[in-house]
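*Asks:* build me a structure from this.
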Amino acid sequence: MKVIGLTGGIACGKSTVSCILKELGAAIIDADEIARQIIKPGRPALGSIIDTFGDEYLRIDGGLDRKKLGDLVFSQPEALKLLNSIVHPAIVEEIKNTIIRLKGCTKYKAIVVDAALLIETGLTELVDEVWVVSVPYDIQLSRLKKRNNLTFKEARDRIESQMADSERLKYTDKIIDNSKSMEDTREQVLKLWHESIL
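*Replies:* Now for the predicted structure:
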């Protein structure tokens, strides 16, 4: 079973492409969802985060204050590096285990690892092809500001904390331009699906 790594910068439309691929019969491994699971109360990663950054990043209910921690790490590169050193190994391990489990399942036509940091975390070693969802910077910035209700600076800091699209494209096998209509994106995904999977 083919394993596709789906990546792209924040607010480029990976989730949209992921939904289309799911409709086509792919099993989706969502790295963001795994990241949310591993920082739940009682999980070791949450304890490590609080030990490193302090109790002020805990909500009253015992969960992680993701917004507050996000404001810190997206404005301080060293803090982001520290956070990543805690969560990335746990996320990668969970993704590896999920791929192994899904490869034994005949109901799916492909496995898609949907991960913004696919390249940075070395997950490219686990996939057969890398598909990048791409949009021009100004569209990405506009979408992120609107989607997350961010200021220009907050949105820019989040985008610039990730690998630049020009660098990301060096690792890609297929590119999906998500700057036009939903129909246009769907057509591109269908074409790639037929070329790569069927």
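
*Asks:* contacts and neighbour counts: CA atoms only from here.
*Replies:* Will do.

*Asks:* assign the residue of the chain most remote from its centre to helix, strand or coil.
*Replies:* Taking C-alpha atoms, centre = their mean, the residue of the chain most remote from its mean C-alpha position is residue 60, at 27.6 Å. In three-state terms, and counting by DSSP: H, G, I helix; E, B strand; the rest coil, residue 60 is coil.

*Asks:* now it: how far from residue 99?
*Replies:* Distance of residue 60 to residue 99, given as C-alpha to C-alpha, to the nearest Å: 35 Å.

*Asks:* can you tell me the helix or strand for residue 189?
*Replies:* Using DSSP states H and E, residue 189 sits within helix 182-196.

*Asks:* and for comparison, fold this next one:
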Amino acid sequence: MYLIGLTGSIGSGKSTVAKMLIERNIPVVDADFYARKVVEPGKPAWKKIKANFGEDVFKENGELDRTRLGQIIFEDKAKRRLLNEITHPEIYKEIFKVCVLHFFQGRPYVVLDLPLLFEHGALVGYMHKIIVVTCERDQQIQRLRSRDNMDEASAVLRVQSQWSMEEKAKRANFVIDNAGTVDETKEQVEKMMAIIEDDNFHIRIRVCIAVAAGLICGFFYFVFLSS
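*Replies:* You can find the predicted model right below:
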């Protein structure tokens, strides 16, 4: 099994592409889902956020106020870095567990939906292929304003906090242009998946794992049992 990274700047429509992949019965691991899960009340990351950011970023029921925290970290790089240091290790643990499960289910590959794949960089080296979803910058800002009900200045600030789509596209194996219609995006996804599904890289990985396991078993047999 190998890993495919799916990323794109905020408002580019990455979730639309992820949904199209899910509809094809492709396993997609959503990092945002686990980002919410690891900060549930009482979790280790939740406790660390409380200790470092104070009570102001929490609601009365103890849940993390993501809107309030988002305003703080997007205006302060040092605090954004601190939050990443708190949450990312916990998120990666959850993603690893899910990937192991898919491996034992015999999946040839898993798509990791990672909004900040390049910005954080920790998982880039583990990706066999990377998909970047793009659109026009004006579309990006407008989608963000409509989706999150924010003013233009706030939307621009969010966009500027990430790498540009041009920089991400340079590092991609596949670029999906989501500036057009849903059908146009879907057509690009279909062509991309035809290429990916022709790749037998996962077979080579499983053969290597089988050979390595055989060598280890053989070693232990001759060292500990043959005598």
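
*Asks:* mean deviation, the helix holding residue 189 of structure 1 versus structure 2?
*Replies:* Mean deviation of helix 182-196 of structure 1 relative to structure 2 after superposition (mean C-alpha distance after the TM-score superposition for structure 1): 0.4 Å.

*Asks:* buried set for that helix?
*Replies:* With burial defined by 16 or more other C-alpha atoms under 10 Å, the residues of helix 182-196 of structure 1 counted as buried are 185-186, 189, 192.

*Asks:* and that helix, what does it pack onto?
*Replies:* Contact here means 3 or more C-alpha pairs under 8 Å, 6 or more residues apart in numbering; DSSP states H and E; on that basis helix 182-196 of structure 1 packs against helix 14-23, strand 174-177.

*Asks:* could you dump these to JSON lines with distance to residue 134 of structure 1 and mean neighbour count?
*Replies:* Shown next, in JSON lines, are those (distance: least, C-alpha to C-alpha, whole Å; neighbours: other C-alpha atoms under 10 Å):
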{"stretch": "helix 14-23", "distance to residue 134 of structure 1": "9", "mean neighbour count": "18"}
{"stretch": "strand 174-177", "distance to residue 134 of structure 1": "5", "mean neighbour count": "18"}
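
*Asks:* export these to a markdown table and tack on distance to residue 132 of structure 1?
*Replies:* Below are these laid out as a markdown table (distance: least, C-alpha to C-alpha, whole Å):
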| stretch | distance to residue 132 of structure 1 |
| --- | --- |
| helix 14-23 | 8 |
| strand 174-177 | 5 |
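
*Asks:* among those, which is nearest residue 103 of structure 1?
*Replies:* Put simply, out of those the one that sits nearest residue 103 of structure 1 is helix 14-23, at 15.8 Å, with distance taken as C-alpha to C-alpha.

*Asks:* to what extent does that closest one diverge from structure 2 after superposition?
*Replies:* Mean deviation of helix 14-23 of structure 1 from its aligned counterpart in structure 2 after superposition (mean C-alpha distance after the TM-score superposition for structure 1): 0.7 Å.

*Asks:* name the helices or strands packed onto the next helix-or-strand element following that helix?
*Replies:* Remark: after helix 14-23 of structure 1, the chain's next helix or strand is strand 26-30, criterion DSSP H and E. Contacts defined by 3+ C-alpha pairs under 8 Å, 6+ apart place strand 26-30 of structure 1 against helix 77-103, strand 110-114.

*Asks:* circling back: where's the residue farthest from the centre of structure 1 relative to residue 41 of structure 1, distance?
*Replies:* Summarising the geometry, the distance separating residue 60 of structure 1 from residue 41 of structure 1, computed by C-alpha to C-alpha, is 12 Å.

*Asks:* end to end, how far does stretch 143-162 of structure 2 reach?
*Replies:* By C-alpha to C-alpha, the extent of stretch 143-162 of structure 2 from end to end equals 16 Å.

*Asks:* buried ones in it, by neighbour count?
*Replies:* When burial is assessed from 16+ other C-alpha under 10 Å, stretch 143-162 of structure 2 yields the following buried residues: 143-145, 154-156, 158-159, 161-162.

*Asks:* could you do stretch 89-97 of structure 2 as well?
*Replies:* When burial is assessed from 16+ other C-alpha under 10 Å, stretch 89-97 of structure 2 yields the following buried residues: 90-92, 94-95.
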